[in-house]
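Asks: Model the following, please.
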Amino acid sequence: MVPPVARRIGRSVLVVLLVTLAVVGLLSLAPGSAASVILGENATPEAVAELNAKLGLDRPFWSQYADWLGGAVQGDLGTSPVTGQPVSTAIAERLPVTLQLAVMALLIALIVAVLLAVVSAARPGSAVDRAINAVSSVFLSVPAFIAGPLLIYFFALKLGWFPVNGWSWISEGIGPNLKGAVLPALAIALTEIASFHRLLRTDLIGTLREDFVGVARAKGMSAAYVMFRHALRPSSFSLITLVGINLGRLIGGTVIVESLFSLPGLGQLLATSIISRDVVMVQGIVALMAVVYVVVNMAVDLSYRLIDPRIRKAAGV
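Replies: Coordinates of the predicted model:
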């Protein structure tokens, strides 16, 4: 019998293969090619066809995909025909920016959402709870491409607290780096705050009605101790699942925010590569995002056995 972990790994590999194959297939349907971008608008059809043949872009997409997959398995993601840069090098240069934004956004969302959920669940239906739910609804309805310009207008242009755009690397100082990262991370985090808060609030309210919580209260334990020691942990399983799903999505969802704030991350690289029909670069970036997504979700699934002994016992682990 195949162990659960092995089955999970097999499904994850299949997901990555299907995602990258779908990307190649979709880009092959788009008009134009990397050769036409390289040669410019005034290039003749003959010159474009000649360069396509030289780069191997005139072959069927499945043939191109098979060659790319053979190299990717050996750790070679190819070289961009547009920039001439190895894909792995381009990803390594841009990945720290995207990872920092995603992790910062996730931390902001978790801290704010947990605090709001605890306050809401402590007095469900109160004026404070209704006000928090109203704010949460606003956050949920404001996508990043709207939140970004609003944050730039108020906090960068009006108040001057943060730079309008651009990026400072950590080597240039932690302060400038964080100042350049806070607004884009916050733009990404707003929607996550709302979804995390709503989910955790609902689970906390249900847990606080359980008998074991009533016993803890009867022993004279403080409300804060009961909330954080007894109620928060068993209420966090759905939140952990959502965090795992959203972390993978956040890494791929920084495209708009990085473009708005002119940040040199994977999102901006992906957007420019799609426009220039750089299939090799797009394949590499999408493959990385898919791997991160499935690895994080697999880790979340496995973490349940560590958090709750009942799940470990039911699985026979």
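
Asks: use CA for all of it now, contacts and neighbours both
Replies: Fine.

Asks: which element is the residue most central in space within the chain on?
Replies: For the chain, residue 250 is the residue whose C-alpha lies nearest the centre (Cα atoms, centre = their mean; 1.7 Å). Using DSSP states H and E, residue 250 sits in helix 237-252.

Asks: now that helix, how far from the centre of its chain.
Replies: Its chain's average C-alpha position is 8 Å from that of helix 237-252, according to Cα atoms, centre = their mean, to the nearest Å.

Asks: which helices and strands sit right next to it?
Replies: helix 87-122, helix 174-207, helix 279-307 (3 or more Cα pairs under 8 Å, 6 or more residues apart in numbering; DSSP states H and E).

Asks: looking at it, residue 99 is touching residue 249, isn't it?
Replies: No. Assessed by Cα atoms under 8 Å, residue 99 is found out of contact with residue 249, at 11.7 Å.

Asks: Assign residue 264 to helix, strand or coil.
Replies: coil (DSSP: H, G, I helix; E, B strand; the rest coil).

Asks: Here is a second sequence; please produce its structure as well for comparison:
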Amino acid sequence: MIEALLRRIGAALITAVLATGVVFLLIRAVPGDAIGEMLGQSAGDPAAEAALRAFFGLDQPIWSQYLRWAGDVLRGDLGTSMRQGLPVWGIVMDAFLVTLQIGLVTLLLAALVGVPLGLAAGARPGGMMDMVVESFTLLSLSSPVFWTGMVLLIMADAWIGWAPPLVYTPPEMSLADNLESILLPVLALGFLQAGAYAQFTRQQTAALLRQDFVRAATARGLPARVIFGRHVLRNIAIPLLTYAGLILVQILGGVVVVETLFAIPGLGRTLLAAIQGRDYPVLQGALLFTVVVALLVNLLVDLAYALIDPRVRGA
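Replies: From the prediction side, this is the model:
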């Protein structure tokens, strides 16, 4: 188990290095001049442009810029924002905590809605509940998050005359205002992920009920609730745990749409602003953070999987 874990960590590190290298090259391949946009009307001043290029290291070859940036990252320094003049670490961390809250609440909502629906549908394949859940998953998985968010905004205003706050409130300032700020983003993302959870749970449940050990338990006359609790739920827990990690990564990767729509200052909106403003340090730091978090979530899921399942732990 330890050897497998070390291999996974090594593979994650290699993936992180390759991903950051590709991202670094792609960012600089985008047409346009970041320094010129920073200077605005003073863009024609050669001395000012040269000073800024030297300050941010943009006067060096790309490979030299990357090595310098990678060395700073290893020392815990993500650089300074070209637009805000603030440390990138603080900007990215503040935004990530907002996105993480939305992601975790969305994951909880999706599991609370999707798992029971999937269990109910999988218990009687082809039944009425199965058709209802199938319709729900089809609708949720085919609805773009942006469209769902817009519908929720219109419905909230038309039905109850309510609109989300224009300014995001951190939970440490006011939990009630914070929950009001993230309500519609969580519902928009949760609608999609609940459908995915329901579909996955339904497939796993239906497959388990066809297994020989479940049929044998039925033939022995065990009550359905015992079979479902002892055999189905216990065996479906591990796949659901693995799927939870995948869902969380998908949520964290897809929040840019809802954060932009609902003016949430999360990681997705920070990335979009950095792209529009050609803020290389923030863009690099945010993408690095996203890659590391995705790899870390997958690593933790694998570790939890090994701890729960003795077969994996023994291997």
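
Asks: Got a TM-score for the two of them?
Replies: Here the TM-score for the pair of chains, by TM-score structural alignment, normalised by the length of the second structure, is 0.91; 313 aligned residues with a Cα RMSD of 2.1 Å.

Asks: Give the buried residues for the helix holding residue 250 of the first structure.
Replies: 237, 239-252 (16 or more other Cα atoms under 10 Å).

Asks: for those residues, which one is nearest residue 4 of the first structure?
Replies: Distance to residue 4 of the first structure, by Cα to Cα, is smallest for residue 241 among these, at 17.9 Å.

Asks: need the contact list for residue 267 of the second structure.
Replies: Going by Cα atoms under 8 Å, 6 or more residues apart in numbering, residue 267 of the second structure touches 92, 95-96, 98-99, 255-256, 286.

Asks: before we move on, back to that, so after the helix holding residue 250 of the first structure, what's the next helix or strand?
Replies: Remark: after helix 237-252 of the first structure, the chain's next helix or strand is helix 255-260, criterion DSSP H and E.

Asks: Comparing that next one with the second structure, how large is the average distance?
Replies: Compared with the second structure after fitting, helix 255-260 of the first structure deviates on average by 0.8 Å (mean Cα distance after the TM-score superposition for the first structure).

Asks: on contacts alone, who are the packing partners of that helix?
Replies: helix 144-151, helix 174-207, helix 266-275.

Asks: if you set the cut-off to 10 Å instead, what comes out?
Replies: Contacts defined by 3 or more Cα pairs under 10 Å, 6 or more residues apart in numbering; DSSP states H and E place helix 255-260 of the first structure against helix 87-122, helix 144-151, helix 174-207, helix 266-275.

Asks: Look up the closest residue to the residue nearest to the centre of the first structure, ignoring the ones flanking it.
Replies: In space, and not counting its chain neighbours, residue 250 of the first structure is closest to residue 102: 5.6 Å by Cα to Cα, 6 or more residues apart in numbering.

Asks: tell me the contacts of that neighbour?
Replies: Under the criterion of Cα atoms under 10 Å, 6 or more residues apart in numbering, the neighbours of residue 102 of the first structure are 96, 108, 184-185, 188-189, 246-254.

Asks: quick one: the residue nearest to the centre of the first structure and residue 61 of the first structure, what's the gap?
Replies: For residue 250 of the first structure, the distance to residue 61 of the first structure (Cα to Cα, to the nearest Å) stands at 29 Å.

Asks: in the superposition, what's the average offset of the helix holding residue 250 of the first structure relative to the second structure?
Replies: Mean for helix 237-252 of the first structure is 2.4 Å (mean Cα distance after the TM-score superposition for the first structure).
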